[in-house]
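Student: compute the structure for the input listed below.
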Amino acid sequence: MKNSVKILCVLLVVSALLMGCASNGAEDGKKTVTIWSYGSDNVKTTFEKLANAFNKSEHGKKYQMKVEFISSGSNAQSLLDRTIAAKKAGKKNTDYDLIEVSDAELAAYQSEGGDDFFQKLDTSKMPNAKNVKAKLSTGQDILMPYRGTTVVLAYDSAKVSNPPKTADELYQWIKDHKGKFAYNSPSTGGAGGSFVTTSVYNQLPEAALVSSDEKWSKEWTPGFKLLKALHPYFYQSGGKTVYPNKNQGTLDLLANQQIEMTPAWVDQVVNEINSGILPKSIKMVQMDPAFTGNLASLAIPKIGGNKDGAYAVMDFMISKEAQTILLDEMGAFPVIDSSDIKSDNTKMISKFDVSTFRTSSIGVLGQELLKKWDEEIATLK
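Tutor: Below is the predicted model:
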């Protein structure tokens, strides 16, 4: 009996010690900061690696980064709908501490949630902000870009030794090499969408590319005239011009040497070269004027409950460590000087300057542009 009591006492002491260790260990006193993002599985996996790195960093001594992710194609409520609903319900101190918002989405958030939906950024709380080279087209006082990608001209260097460098040179190359160029249907992927958008907006003042003013839609005629003129020279199958489905559709044609060049996302090309889907002979070049791209950014909703933690995560996301992870895992373009980043992917993107990225923010005109393409280009014989 005495032995049993002694054993019980020992177990109670050990248990108390273990509980003390747990309450005073690495997690003790930390505040959770939740970051929300969305997209494909590779984005989710990358965010999980970023969270692990943050939690091991200096910031992680005070905050615990948690990722909430909405997968593409899951039919789940969008991040915009969730956050707007939370605000309209009068919720405060929510776990929407930090969310991913593109500059193109900002207008929708402010339209639904009000101009004061987001916290204005205090860059003094983000020492790494001084290293960011990427330039936003809008929302500079609200959004912090953390990764970029842009559409470029991907070409087979085994077939093309001197690729076009300007838009006019590209249009002439297409005419001179009938059937060797393709772009995907713009409603099925952003690479084709960028080709259409820039073909139309290259004919307009640059200011039009960051305006949702309906007046610009009345100036689209020259751009659509160009697209119609180029139509017979694109990739054909069965004697008919074909606009492949999705961004991958044109890259498959490039991989199979059915075409020699196509507009494509930098990160997608990098990932597919690394995985062997695209041959090593595939190279990339940017046009002048450039194709458009995206700057994925972060913003702090005022309904979030941990603004200091949000700043800590935001500062980490633009650090050299996080930018390296994004480049390694996703082929994402760094928003800081890429020459400072050691990655196997650096060489493939070193020729592109993130400070010259060309972004578009045309609001509802984007959908009108796609509709006009469906009506006037997709129906051509």
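
Student: can we go C-alpha only for contacts and neighbour counts from here?
Tutor: Will do.

Student: for Thr32, what are its contacts?
Tutor: Thr32 makes contacts with 63-66, 306, 309, as judged by Cα atoms under 8 Å, 6 or more residues apart in numbering.

Student: in those residues, find the pair that's most separated.
Tutor: With distances taken as Cα to Cα, the most widely separated pair in the contacts of Thr32 is Lys66 and Asn306, at 12.1 Å.

Student: got the contact list for Phe352?
Tutor: Residues counted as contacts of Phe352 (Cα under 8 Å, 6+ apart) are Gln286.

Student: quick one: residues in contact with the one helix or strand Asp374 maps to.
Tutor: Per DSSP states H and E, Asp374 falls inside helix 365-376. Applying Cα under 8 Å, 6+ apart, the external contacts of helix 365-376 come out as 186-187, 193, 197, 212, 214, 217.

Student: just confirm Leu121 is within a strand.
Tutor: No. With DSSP: H, G, I helix; E, B strand; the rest coil as the criterion, Leu121 is located in coil rather than a strand.

Student: tell me the spacing between it and Lys302.
Tutor: To Lys302, Leu121 is 11 Å away according to Cα to Cα, to the nearest Å.

Student: quick one, helices of the stretch 51-200 of the chain?
Tutor: Along the stretch 51-200 of the chain, counting by DSSP state H, counting those that start in this stretch, helices occupy 79-88, 106-113, 167-176, 190-201.

Student: now the second one, please; I'll put the structures next to each other:
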Amino acid sequence: MKKMRMLVWVVLLLFVSACSPSTDAAKESNTILKKNWREIEETTKNKTVRMYMWGGDTGINRYMDDWVAPRLKKEYNITLKRVPMDAPEFLKKLSNEKRAGKDDGNIDIIWINGENFKNAKDNGLLFGPFVAKMPNYKKYVDAKSLDIQYDFGTKTEGLEAPWGKVQFVYQYDEKKVPNPPQSFEELAQWVKENPGRFTYPDPTDFTGNAFVRQLFYESSGNVKNILDSGYDEDFAQKNSVKMWDYLNEIKPYLWREGKTYPNNLTELDRLYSKGEVYITMGYNEARAEKLMKQSVFPASTRSFVMKSGSLGNAHFLGIPFNSPNKEGAMTAINFMLSPEAQLTKLDSEFWGENMSLDPARLSAADQKKLKIIKRGKSVLPAETLKKYLQPEVDSEYVAWLKENWVNEVVQNK
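Tutor: Prediction:
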């Protein structure tokens, strides 16, 4: 009996030992989130914040190293260390640490969105909800916007802060298309009146899929319908009829009579630059500027979006569950959501990417600065982009549309 009692105690002790770090981490998180903002900032002094992020763009890296890091040091005495690593790799690292019960890691901020966020959220790899504590989030972010509430169909629920946005737009040559279409109905009419001058990439390509996804939104009546249902194949089948009908209606009038499609955006851009088609498209509202400067696109290139909506894609910053400096991470993220940081990021000298802030919430002085920033003649105004912005839905629809497009369009003779 004594041996049995001893065994029970040993098992209980092991159980408590295994669980206590997580319990301690949960207590620490609750304590942090109960602090007021001044207390959070005070805790960050003389601390290091390690930010793990994709490092493949020199402009982004320069923005972080030459602009963000020095200001965090000067204003908050935070040393920001940028660690180049792709999201799947650092999520694997965090997942391993979670399984091992390692509640004291070495990652403070991660740059994520889409499927990576969904995996991190589902596996409890994130600290929070923390965004509502940050003054700049509360003051400048439109928290009711669907692209902030959802990250590719997954509810964000305060576990990640929006850092920037890109938006799906169409580029056209205004010398050849003086009045670009404003709706898919007008696009169909234009395509019929200008046979061979429009096409879209095969939906196995990201851009081609985005074009078809936007039509799926129209076919479903409202993007909220898709968000509310999540990924639902029956819903997709019932609500995609109009989309397939539309694509088959314009098919004979496309480039090469719709018998073949560009494999990717690069091929579509080549057709546009050669003048074979008059409209191209892409998931970046400022993408045409560099191509115009390189004389790939004609200088008369401009952009438009459909008035029924334009797909938008936000990317976010999160804090790992085992960050050793959560207060420092929150302070750094709050700074990166400041108008000063966001307006600098918007300037093409560094990144040229759209803000995550609501332009209408900026001060008069900052709105003036926003208008002065020259993103280029082909880039639509921030107010226009926001007005027609629509969020991405569950990423499983990407594969569904890709597969069914072949059956419903390619094989439809």
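
Student: the helix holding Asp374 of the first structure versus helix 190-201: what angle between them?
Tutor: Between helix 365-376 of the first structure and helix 190-201, the angle comes out at 90 degrees (axes from the mean of the first three to the mean of the last three Cα atoms, to 10 degrees).

Student: what distance separates helix 365-376 of the first structure from the centre of its chain?
Tutor: How far helix 365-376 of the first structure lies from its chain's middle: 23 Å, per Cα atoms, centre = their mean, to the nearest Å.

Student: pull out the buried residues from that helix.
Tutor: Within helix 365-376 of the first structure, the residues scored as buried using 16 or more other Cα atoms under 10 Å are 365-366, 369-370, 373.

Student: show me which helix runs longest in the first structure.
Tutor: For the first structure, the helix with the greatest residue count under DSSP state H is helix 2-24.

Student: so what sits against both of Lys66 and Asn306 of the first structure?
Tutor: Common contacts of Lys66 of the first structure and Asn306, defined by Cα under 8 Å, 6+ apart, comprise 32-33.

Student: all helices of the stretch 301-413 of the second structure, in order?
Tutor: 326-336, 339-346, 364-372, 382-387, 396-405.

Student: could you dump those helices to a markdown table with distance to Leu33 of the second structure?
Tutor: Below are the helices of the stretch 301-413 of the second structure laid out as a markdown table (distance: least, Cα to Cα, whole Å):
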| stretch | distance to Leu33 of the second structure |
| --- | --- |
| helix 326-336 | 9 |
| helix 339-346 | 24 |
| helix 364-372 | 30 |
| helix 382-387 | 31 |
| helix 396-405 | 34 |
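
Student: Glu353 of the second structure: which of those is closest?
Tutor: Judged by Cα to Cα, the one of those that comes nearest to Glu353 of the second structure is helix 339-346, at 4.8 Å.

Student: distance from the closest one to the middle of the chain?
Tutor: For helix 339-346 of the second structure, the distance to the chain centre is 17 Å (Cα atoms, centre = their mean).

Student: aligned to Lys176 of the second structure, what sits in the first structure?
Tutor: Using TM-score structural alignment, the partner of Lys176 of the second structure in the first structure is Lys159.

Student: give me the most central residue, the first structure.
Tutor: Ala296 (4.3 Å; Cα atoms, centre = their mean).

Student: any chance of the helices of the stretch 51-200 of the first structure in a markdown table, with mean neighbour count and distance to Gly276 of the first structure too?
Tutor: A markdown table is the format used below for these (neighbours: other Cα atoms under 10 Å; distance: least, Cα to Cα, whole Å):
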| stretch | mean neighbour count | distance to Gly276 of the first structure |
| --- | --- | --- |
| helix 79-88 | 16 | 34 |
| helix 106-113 | 16 | 37 |
| helix 167-176 | 16 | 27 |
| helix 190-201 | 24 | 21 |
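
Student: quick one: closest of those to Phe224 of the first structure.
Tutor: Closest to Phe224 of the first structure of the helices of the stretch 51-200 of the first structure is helix 190-201 (Cα to Cα; 6.4 Å).

Student: what ranges do the strands span in the stretch 201-350 of the first structure?
Tutor: Along the stretch 201-350 of the first structure, the segments classed as strands by DSSP state E, counting those that start in this stretch run 236-237, 240-241, 261-265, 282-285, 292-299.

Student: circling back to that earlier point, and among the helices of the stretch 301-413 of the second structure, the most buried is which?
Tutor: Comparing the helices of the stretch 301-413 of the second structure by mean neighbour count (mean count of other Cα atoms under 10 Å), helix 326-336 ranks first with a mean of 25.

Student: mean offset of that one relative to the first structure (after superposition)
Tutor: Mean deviation of helix 326-336 of the second structure relative to the first structure after superposition (mean Cα distance after the TM-score superposition for the first structure): 1.6 Å.

Student: and that helix, what other elements does it pack with?
Tutor: Here helix 326-336 of the second structure touches helix 37-43, strand 47-53, helix 135-140, going by 3 or more Cα pairs under 8 Å, 6 or more residues apart in numbering; DSSP states H and E.

Student: and these as CSV, adding distance to Ile60 of the second structure?
Tutor: Formatted as CSV, these follow (distance: least, Cα to Cα, whole Å):
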stretch, distance to Ile60 of the second structure
helix 37-43, 26
strand 47-53, 10
helix 135-140, 21
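
Student: winner for burial among these?
Tutor: Mean neighbours per residue, mean count of other Cα under 10 Å, is largest over these for strand 47-53, with a mean of 21.

Student: what's near enough to touch the closest residue to Leu72 of the second structure other than its chain neighbours?
Tutor: Leaving aside its chain neighbours, Leu72 of the second structure sits nearest to Ile78 (5.5 Å; criterion: Cα to Cα, 6 or more residues apart in numbering). By Cα under 8 Å, 6+ apart, the residues touching Ile78 of the second structure are 44-49, 72, 328.
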